[in-house]
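Q: coordinates only, sequence not included:
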């Protein structure tokens, strides 16, 4: 059975949560709490859309807010999603195909290329762009 997207149900979710651009640490914490709640359940298509929207808003805020300390950090997003999901390092190894690669990525010794980002996005049901450092993408396009 394929679940279909219900615009009315999505509108109800948007009204209940009122997602918007995140501008403060407190708003970020609220969005993170909602994401964590959604992460630990079987999501409807509407909830999954809200989940992806909130992750995108959180990532945008954190990229801008923490830009002084770090550039876009896909490894941090991967660690966060791995920690907050019911998935394990072994599950990542199955997706990416190598224990060494997973260890290198988690330790920051290897960058996540666009192909790996797509695999991770599919695995966690989020946008692949969360795992791609813009500098890596630009470098791979010039090679």
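A: Nice, thanks for sending it over. Here the structure is a predicted model, which is why all the values come from computation and not from measurement.
Q: drop to CA atoms for contacts and neighbour counts, all remaining ones
A: Fine.
Q: residue contacts, residue 89?
A: 82, 102 (CA atoms under 8 Å, 6 or more residues apart in numbering).
Q: hmm, I was thinking of residue 49
A: Contacts of residue 49 by CA under 8 Å, 6+ apart: none found.
Q: So it versus residue 92, what's the distance?
A: 23 Å (CA to CA, to the nearest Å).
Q: do residue 7 as well
A: Taken as CA to CA, the span from residue 7 to residue 92 is 33 Å.
Q: second one coming, line it up with the first:
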């Protein structure tokens, strides 16, 4: 076994629990870690752990697609649902954009961007994949 392989095995033993999602328990742990990383990193792409945040988000998305498929629903539809669920109007979402921007998103004239998806996921405590 090469030195590289030995080093990788050693590191993988530490990283595997963070990046492995095979069941609901591991999925729940991954969601918790993702939320903690989002709280720490936000949308700072220069943060040293941003790559981990991105990778974990991708792994969660893959698991959700397979085990928790969402019916065909656009991000705007989900936003509308959460707004109704929480009794919010467009002006209550100033952190994602002006009332005009929110209106354009809800009417399908504008797509949610990455920053907005992250803010909405954090606000409604759901996976960012919900809005994608």
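A: Sure, I can see it. Just so it is clear, the structure is predicted and the values come from calculations on it, not from any experiment.
Q: what TM-score do we get after superposing?
A: Once superposed, the chains reach a TM-score of 0.51 (TM-score structural alignment, normalised by the length of structure 2), with 96 aligned residues with a CA RMSD of 3.8 Å.
Q: rewinding a little: between residue 7 and residue 92 of structure 1, which has more neighbouring residues?
A: residue 92 (20 against 11; other CA atoms under 10 Å).
Q: aligned partner of that one in structure 2?
A: Mapped onto structure 2 by TM-score structural alignment, residue 92 of structure 1 lines up with residue 96.
Q: quick one: the longest helix seen in structure 1 to chain centroid distance?
A: The residue-count maximum for a helix in structure 1 (DSSP state H) belongs to helix 45-65. Relative to the chain's own centre, helix 45-65 of structure 1 is displaced by 7 Å; criterion: CA atoms, centre = their mean, to the nearest Å.
Q: Output the contacting helices and strands for the helix or strand following that helix.
A: Remark: after helix 45-65 of structure 1, the chain's next helix or strand is helix 74-84, criterion DSSP states H and E. Applying 3 or more CA pairs under 8 Å, 6 or more residues apart in numbering; DSSP states H and E, we find helix 74-84 of structure 1 packed against helix 99-106.
Q: ok so, going back, so the longest helix of structure 1 corresponds to what in structure 2?
A: With TM-score structural alignment as the criterion, helix 45-65 of structure 1 aligns to 47-67.
Q: helix or strand for residue 15 of structure 2, which one?
A: helix 3-19.
Q: Can you give me the buried ones in that helix?
A: Within helix 3-19 of structure 2, the residues scored as buried using 16 or more other CA atoms under 10 Å are 18, 19.
Q: what's the mean distance for whichever helix or strand comes after it versus structure 1?
A: Next along the chain after helix 3-19 of structure 2, taking DSSP H and E as the criterion, comes helix 24-41. Superposing on structure 1 places helix 24-41 of structure 2 at an average distance of 1.1 Å from its equivalents, by mean CA distance after the TM-score superposition for structure 1.
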